[in-house]
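A.B. asks: Test case, fold it:
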Amino acid sequence: MPYLVEILLPTIRSRPTRATLDGVRKELTDRFGGVTLHVNAPAEGLWEDDGHVEEDRIIVVEVMVDDLNRPWWSSYRADLEARFRQEEIVVRAVVIERL
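C.D. replies: The predicted structure is shown next:
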């Protein structure tokens, strides 16, 4: 069953360098054969934390995979959280149907 894995990388607080993003691009391309980074149109995320509205801009990273290796993705998410200095980075997967 194919999946689209999406990684929501923050850009405001962590201010990733081009080298950091290139590293993510290379890692995922080497492992999965391709990746898409939406870097020129970052999305805006808002959430409430202790009564204050927090804001972040995110880059969406997409990878299509045939199988979902949950332990690997969990480990990779933890690595990204350390690299981007974040409490949590969202990594989500949706089942896709190729048309």
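A.B. asks: contacts and neighbour counts: CA atoms only from here.
C.D. replies: Noted.
A.B. asks: Now P2: closest residue in space, sequence neighbours ignored.
C.D. replies: Closest residue in space to P2, ignoring its immediate chain neighbours: D66 at 4.2 Å, by C-alpha to C-alpha, 6 or more residues apart in numbering.
A.B. asks: okay, now that neighbour: neighbour count?
C.D. replies: The number of residues packed near D66 is 12, by other C-alpha atoms under 10 Å.
A.B. asks: Same question for N69.
C.D. replies: 9.
A.B. asks: Equivalent analysis for R70, please.
C.D. replies: If we define neighbours as other C-alpha under 10 Å, then R70 has 10 of them.
A.B. asks: Who are the packing partners of the helix or strand harbouring V39?
C.D. replies: Under the criterion of DSSP states H and E, V39 resides in strand 36-49. Packing partners of strand 36-49 (3 or more C-alpha pairs under 8 Å, 6 or more residues apart in numbering; DSSP states H and E): strand 52-65.
A.B. asks: just checking, next helix/strand downstream of the strand it packs on?
C.D. replies: Strand 52-65 is succeeded, C-terminally, by helix 70-83 (DSSP H and E).
A.B. asks: can you pull the buried residues of that following helix?
C.D. replies: Under the neighbour-count criterion of 16 or more other C-alpha atoms under 10 Å, helix 70-83 has R77, A78, L80, E81 buried.
A.B. asks: To compare with the earlier structure, here is another sequence to fold:
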Amino acid sequence: MHLFQILLPRADNVGQPFAREDFDRVKEELAVDFEGVTAFLQAPAEGVWREGVQTDNDDIVIFEVMAEEIDLQDWRRRRAELERRFRQDKVIIRYMPMALV
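C.D. replies: The predicted model follows:
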């Protein structure tokens, strides 16, 4: 079993917040494709990164799904689609092995 996490910004690169419907659409798509999703939407996390001497940050939301198999081609397609929809240079999708207790 693997846990996949998708990190999405709450606002675009000029600070315009994305509509709740944008995140609801992602949540519904994941629920259908993976038979369940956990969405952390109400208490956004803060992402901070450095590029040279400049520090940037975003409020982010996180979606988690569990999957038996890893289909990297599908996840790359999904990432490209999210980058387009959320107008991002790069959307972070990460995965890790996991076991249920």
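A.B. asks: Now the TM-score, please.
C.D. replies: After superposition, the two chains reach a TM-score (TM-score structural alignment, normalised by the length of structure 1) of 0.93; 98 aligned residues with a C-alpha RMSD of 1.1 Å.
A.B. asks: which position in structure 2 aligns with the residue nearest to P2 of structure 1?
C.D. replies: Correspondence of D66 of structure 1 to structure 2, assessed by TM-score structural alignment: E68.
A.B. asks: isn't that match right next to F4, touching?
C.D. replies: No - checked against C-alpha atoms under 8 Å, the pair E68 of structure 2 and F4 is beyond contact range at 10.6 Å.
A.B. asks: quick one: contacts for G47 of structure 2?
C.D. replies: By C-alpha atoms under 8 Å, 6 or more residues apart in numbering, the residues touching G47 of structure 2 are N57, D58, D59, I60.
A.B. asks: I should have written V61 of structure 1 there, sorry.
C.D. replies: V61 of structure 1 makes contact with E6, I7, L8, L9, V35, T36, L37, H38, according to C-alpha under 8 Å, 6+ apart.
A.B. asks: got the residues you listed as JSON lines, with distance to D49 of structure 1 and neighbour count columns?
C.D. replies: Listed next are those as JSON lines, based on distance: C-alpha to C-alpha, whole Å; neighbours: other C-alpha atoms under 10 Å:
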{"residue": "E6", "distance to D49 of structure 1": "23", "neighbour count": "19"}
{"residue": "I7", "distance to D49 of structure 1": "21", "neighbour count": "20"}
{"residue": "L8", "distance to D49 of structure 1": "18", "neighbour count": "19"}
{"residue": "L9", "distance to D49 of structure 1": "19", "neighbour count": "27"}
{"residue": "V35", "distance to D49 of structure 1": "32", "neighbour count": "19"}
{"residue": "T36", "distance to D49 of structure 1": "30", "neighbour count": "14"}
{"residue": "L37", "distance to D49 of structure 1": "28", "neighbour count": "19"}
{"residue": "H38", "distance to D49 of structure 1": "26", "neighbour count": "13"}
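A.B. asks: Looking at structure 2, which of those residues hold up?
C.D. replies: Retained in structure 2: E6, I7, L8, V35, T36, L37, H38, out of the contacts of V61 of structure 1 (criterion both residues aligned by TM-score structural alignment, their matches' C-alpha atoms under 8 Å).
A.B. asks: Now do the residue lying closest to the fifth one once chain neighbours are set aside: how many residues are near it, please.
C.D. replies: Read that as T36 of structure 1. Of all residues not flanking T36 of structure 1 in the chain, E62 sits nearest, at 5.1 Å (C-alpha to C-alpha, 6+ apart). Around E62 of structure 1 there are 20 other residues, counting by other C-alpha under 10 Å.
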